[in-house]
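Participant: This is a predicted model, with the sequence first.
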Amino acid sequence: MLHTSPNEARMRHVLLLATGGIAVYKAVEVMRGLQKAGTDVRVVMTADACNMVGTATFEALSGHPVATSLYDYPDSSIPHIDLSAWADVAVVVPATANCIAKMAQGLADDVVSTTLLACEKPIVIAASMNTRMWNNPATRANVATLVSRGVHFVYPVCGALACGDTGAGKLADVSTIVDATLCVLAQATTEVPLEGKTVVITAGPTHEALDPVRYISNASSGKMGYALARAARNAGARVVLISGPVTREIPWGVNVIPVTSAAQMYDVTMAEFSQADAAILTAAVADYTPAHPADHKLKKAFEKLNQIDLVQTKDILASVSKQAQGRVVIGFAAETNNLLEHARLKLKQKGCTMIVANDVSCPDSSFGSDTNRVALVTSNNVEQLPTMSKDEVATHIVDKLVQLMSKDDDAAHMVDTFVQLMSEATE
């Protein structure tokens, strides 16, 4: 049994296993990202990994000794057993073809492979290797085997490799690996009330074309929508994120459908909502679009834009709410004055379940800020949240979504019970 201090015992535990891929130096960055999220990280390294990155860095930053063999580990005489039991989740960075093959075949001939074989907790694999090794049928078969056993993969991306080749095999971005690990960790250590549910989320602005190079838009950054996608995913939902044009990193495990215009967002949202259990519509969709966009770049010398004729776009929130049939639909109201008055009016006009209202004229709640201060407005209640990070706001909104969906489930159950009782009474 590993000794842990009271502070460490209260933290969630991540076991980071490093193998001898050239990208092993990025394991340090992964560890730092996990620590910033409030986790306690211990490290296990193969001999090849130690040849590329020394143990001193990991020990200094983690505050724990690094296990490099099955012997002489100061915190345990059986490190592979105690470390695998200590972990809430294990993440392999990078996972070489050799490591993946050992896992698939159940081989255990060093401290990393032995610890993984003993581990009964969720495992995240961040694969990295040469393109030809990644594409080899043996590797593909090993990956498929591990996926079938419930191992979570952060697949390699295309890029320039250390050997000079270019193709699939490059280690995914550190932020993606951290995001995946934290998602699996959250689902392993907390309830997943949205498991089996599909949630549609819209995010970002829309671009309404004036011509092929100019458009009308707004300052939405997509931060809130992407935070909501991560929060709903962490709660176990299958998330479909319909995103306007933004430069945000795609959340791991989330199905992202990129769109550009309000018309495209309307069509995709209506189609996806037909198969969904709930919707959170946070996108700042343009209310108007040019009536006659040009098919060529307008030349200011002889095609002056003295006037732009506009037509209204389709109302996505109202249309989704109309089709909800008891499903929860959450909309957003970005206002600059009379916040609650406008939010209540929007709630009534659109017919949705809840409006998240935020005053975008405030510096701590504006488009592009890292924080938000919102009020959750329903037909019979207003809950004002303090200023907090958008990730924290997203968690609160998803918690509220779960509550609203539970009420709908209870109401539906009562109706079904009533119908059944009436049917039995008339038989």
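Facilitator: Thanks, I have the structure now.
Participant: From here on, just use CA atoms for contacts and neighbour counts.
Facilitator: Will do.
Participant: pull the longest helix from the chain.
Facilitator: Ranked by residue count and defined by DSSP state H, the top helix of the chain is helix 390-426.
Participant: on contacts alone, who are the packing partners of that one?
Facilitator: Here helix 390-426 touches helix 223-234, strand 328-335, strand 371-372, going by 3 or more CA pairs under 8 Å, 6 or more residues apart in numbering; DSSP states H and E.
Participant: run the last query once more with 7 Å
Facilitator: helix 223-234, strand 371-372 (3 or more CA pairs under 7 Å, 6 or more residues apart in numbering; DSSP states H and E).
Participant: Switch the ones you listed over to JSON lines; also include distance to Leu146.
Facilitator: Putting these into JSON lines (distance: least, CA to CA, whole Å) gives the following:
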{"stretch": "helix 223-234", "distance to Leu146": "22"}
{"stretch": "strand 371-372", "distance to Leu146": "39"}
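Participant: Switch the ones you listed over to a markdown table; also include mean neighbour count and distance to His80.
Facilitator: Below are those laid out as a markdown table (neighbours: other CA atoms under 10 Å; distance: least, CA to CA, whole Å):
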| stretch | mean neighbour count | distance to His80 |
| --- | --- | --- |
| helix 223-234 | 26 | 28 |
| strand 371-372 | 24 | 42 |
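Participant: picking that back up, for the longest helix of the chain, which positions count as buried?
Facilitator: 390-399, 401-402, 404-405 (16 or more other CA atoms under 10 Å).
Participant: Export those residues as CSV, with columns for distance to Thr260.
Facilitator: Putting the buried residues of helix 390-426 into CSV (distance: CA to CA, whole Å) gives the following:
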residue, distance to Thr260
Lys390, 24
Asp391, 25
Glu392, 28
Val393, 26
Ala394, 24
Thr395, 27
His396, 29
Ile397, 26
Val398, 26
Asp399, 30
Leu401, 27
Val402, 30
Leu404, 31
Met405, 30
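Participant: Just give me the closest of those residues to Val240.
Facilitator: Val398 (14.6 Å; CA to CA).
Participant: hang on, the closest one packs against Arg230?
Facilitator: No - with contacts counted by CA atoms under 7 Å, Val398 stays clear of Arg230, the gap being 10.0 Å.
Participant: Show me what the helix or strand encompassing Gly169 is packed against.
Facilitator: For Gly169, the host element (DSSP states H and E) is strand 166-170. Where contact means 3+ CA pairs under 7 Å, 6+ apart, strand 166-170 is packed against helix 131-135, strand 157-160.
Participant: The structure to be compared is supplied as follows:
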Amino acid sequence: MSVSGKKILIAVSGGIAAYKIHFLIRDFVKKGADVQVIMTPDAEQFVTKLSLSTLSKKPVYSDFYGENGTWNSHVELALWADVMVVAPCTANTLSKMVHGMCDNLVIATYMSAKCPVLIAPAMDLDMYVHPSTKKNLELAESFGHTIIPAESGELASGLIGQGRMAEPSTIYNVVEKYFQEELHSNNFEGKTFLITAGPTYEAIDPVRFIGNHSSGKMGFSLAEEAAKRGAKVILISGPSAQTIIDPNVDVYRVTSAKEMLAKVFEFYDKIDIGIASAAVADYAPKEVAKEKIKKNDENLTIELVKNPDILKTMGEKKKHQFLVGFALETQNEEENAKGKLAKKNLDMIVLNSLRDEGAGFKNDTNKIKIFTKTEKVEFDLKSKDDVARDILNFVESQLLK
């Protein structure tokens, strides 16, 4: 598990949501994490040191000094941690954190921390939406901290709205995701990716074209994720509203399949990994009218010719490159994807089916299966950013073989 062996410092402040922290500690410990709990003096009104210590298997500290006069070093606690989780984080504790009001062990430890800090706010709904709270959360984010947003539901006051601390499972998943990303960070340093994205538009006349519904979201997510992991990325996109500002991504805009083919092979010999996620039009009009075609006849016949197969050409010219293709299918999905893997000389192929709700064009989510010549791996429906992480994790695993 990704949290196994990690040192997690949990800071508990004085809110009713503190009772949930027992479940979070239990889950971290069960998965092999080393957990240390500290708490504000007010937190002791809601949970006991004994219960938290029993679950974490460590003494719990709420003061600078122990009963026998020893110093509970906030410096050592801060330097020990791989990550610090403040949960629940009350409005009072949040304000002290961002304004440096260091009057307890939790704030002193926080101000000494060099590790990432994750904040799970919890308060009544009017407090949560108050301008001062919003400003303090913005300040915390500007410090580089991760905010785990409060959830909506019934609050201790009896009101219903946003302010509930995120569930322990949600906080756990955020921490686990952080360590997963840390595991894969910079693993593509020194590698160059070429990624195709979006649709192609094949002109009929100066006004009309043949195209498809691809938004380019999947390809752009892949480009951003590869860049985060240290890669140099060449992104060749058909018409798409998506944008990227990462300096490690060079974006080239094209319109037609022929333009995309030409641009791909400007760079192909120099790349390490190619990912063809573009939805390239299979056919284009044989002739393009120079003027707009007038609506004179009941029927219009357009003769289509086959476009160049960009992915097949990449496979034929492959030397050292690791090549990834995509297959969007509506029937015989797995059979067609495996056929494409073999025919186009790919190292792996990503299958998504239009039969799966939430997958395919324009959606912010996708559901995929990955095939190699010997493996098949299935994934649940996820955001396209998370799908990009899954795909690149798989690419990484293949390159390490």
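Facilitator: Received, thanks. Since we're looking at a predicted model, the values are computed, not measured.
Participant: picking that back up, which among the helices and strands packed on helix 390-426 of structure 1 is found nearest to Gln420 of structure 1?
Facilitator: Of all these, helix 223-234 comes closest under CA to CA, at 33.7 Å.
Participant: The closest one: average distance to aligned residues in structure 2?
Facilitator: Compared with structure 2 after the fit, helix 223-234 of structure 1 shows a mean deviation of 1.6 Å (mean CA distance after the TM-score superposition for structure 1).
Participant: Structure 2: matching residues for the helix or strand just after that helix?
Facilitator: Next along the chain after helix 223-234 of structure 1, taking DSSP H and E as the criterion, comes strand 238-243. With TM-score structural alignment applied, strand 238-243 of structure 1 matches the range 232-237 in structure 2.
Participant: Give me the mean distance between the matching stretch and structure 1.
Facilitator: Mean for stretch 232-237 of structure 2 is 1.2 Å (mean CA distance after the TM-score superposition for structure 1).
Participant: Can you give the contact residues for that stretch?
Facilitator: Residues outside stretch 232-237 of structure 2 that contact it (CA atoms under 7 Å, 6 or more residues apart in numbering) are 191-198, 223, 227, 248-254.
Participant: which residues sit in contact with Asp269 of structure 2?
Facilitator: Going by CA under 7 Å, 6+ apart, the list of residues near Asp269 of structure 2 is empty.
Participant: The aligned residue in structure 1 for it and Cys352 of structure 1, how far apart?
Facilitator: By TM-score structural alignment, Asp269 of structure 2 lines up with Ser274 in structure 1. Distance of Ser274 of structure 1 to Cys352 of structure 1, computed by CA to CA, to the nearest Å: 16 Å.
Participant: got it, and Ala294 of structure 1?
Facilitator: With CA to CA as the criterion, Ala294 of structure 1 and Cys352 of structure 1 are 36 Å apart.
Participant: so who does Phe371 of structure 2 touch?
Facilitator: With contact taken as CA under 7 Å, 6+ apart, Phe371 of structure 2 is in contact with 348-350, 377.
Participant: Which of these sits closest to Leu311 of structure 2?
Facilitator: Among those, and counting by CA to CA, the member closest to Leu311 of structure 2 is Ile349, at 11.3 Å.
Participant: about what we covered before: any idea how far the longest helix of structure 1 is from the chain center?
Facilitator: Centroid separation between helix 390-426 of structure 1 and its chain, computed with CA atoms, centre = their mean, to the nearest Å, is 25 Å.
Participant: got the angle for it vs helix 223-234?
Facilitator: Helix 390-426 of structure 1 runs at 50 degrees relative to helix 223-234, counting by axes from the mean of the first three to the mean of the last three CA atoms, to 10 degrees.
Participant: between helix 390-426 of structure 1 and strand 328-335, what angle do the directions make?
Facilitator: Going by the same axes, to 10 degrees, helix 390-426 of structure 1 is angled at 140 degrees with respect to strand 328-335.
Participant: okay, now the counterpart of Thr260 of structure 1 in structure 2: neighbour count?
Facilitator: Matched by TM-score structural alignment, Thr260 of structure 1 corresponds to Thr255 in structure 2. Neighbour count of Thr255 of structure 2, defined by other CA atoms under 10 Å: 17.
Participant: For Thr255 of structure 2, list the residues it contacts.
Facilitator: 200-201, 238-239.
Participant: now do 10 Å
Facilitator: By CA atoms under 10 Å, 6 or more residues apart in numbering, the contact set of Thr255 of structure 2 is 198-203, 237-240.
Participant: Okay, and which of these map to strands?
Facilitator: 202-203, 237 (DSSP state E).
Participant: all helices for the stretch 201-350 of structure 2, in order.
Facilitator: Assigned by DSSP state H, counting those that start in this stretch, the helices in the stretch 201-350 of structure 2 fall at 217-228, 257-267, 310-316, 333-343.
Participant: could the ones you listed be laid out in CSV, adding distance to Ser95 of structure 2?
Facilitator: As requested, the helices of the stretch 201-350 of structure 2 are exported to CSV (distance: least, CA to CA, whole Å):
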stretch, distance to Ser95 of structure 2
helix 217-228, 31
helix 257-267, 51
helix 310-316, 54
helix 333-343, 54
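Participant: which of these sits most buried?
Facilitator: helix 217-228 (a mean of 24; mean count of other CA atoms under 10 Å).
Participant: buried subset of the contacts of stretch 232-237 of structure 2?
Facilitator: Counted by 16+ other CA under 10 Å, the contacts of stretch 232-237 of structure 2 give 191-198, 223, 227, 248-249, 251, 254 as buried.
Participant: can you pull out the helices in the stretch 51-200 of structure 2?
Facilitator: Going by DSSP H, counting those that start in this stretch, the stretch 51-200 of structure 2 shows helices at 74-80, 91-99, 105-112, 125-128, 131-142, 168-184.
Participant: could you check the angle helix 384-399 makes with the last one?
Facilitator: To tie it back to what came earlier, the one meant is helix 168-184 of structure 2. 40 degrees.
Participant: Return the subset of the contacts of stretch 232-237 of structure 2 lying in strands.
Facilitator: Using DSSP E, those in strands are 192-197, 249-253.
Participant: picking that back up, which one of the helices and strands packed on strand 166-170 of structure 1 lies closest to Ala168 of structure 1?
Facilitator: Closest among these, once you apply CA to CA, is strand 157-160, at 4.0 Å.
Participant: now the closest one: which residue numbers in structure 2?
Facilitator: Strand 157-160 of structure 1 maps onto no residues of structure 2, going by TM-score structural alignment.
Participant: Buried ones in that strand, by neighbour count?
Facilitator: 157, 159.
Participant: so how far is it from its chain's centroid?
Facilitator: Worked out by CA atoms, centre = their mean, strand 157-160 of structure 1 lies 22 Å from the chain centre.
Participant: With stretch 110-118 of structure 2 instead?
Facilitator: 22 Å.
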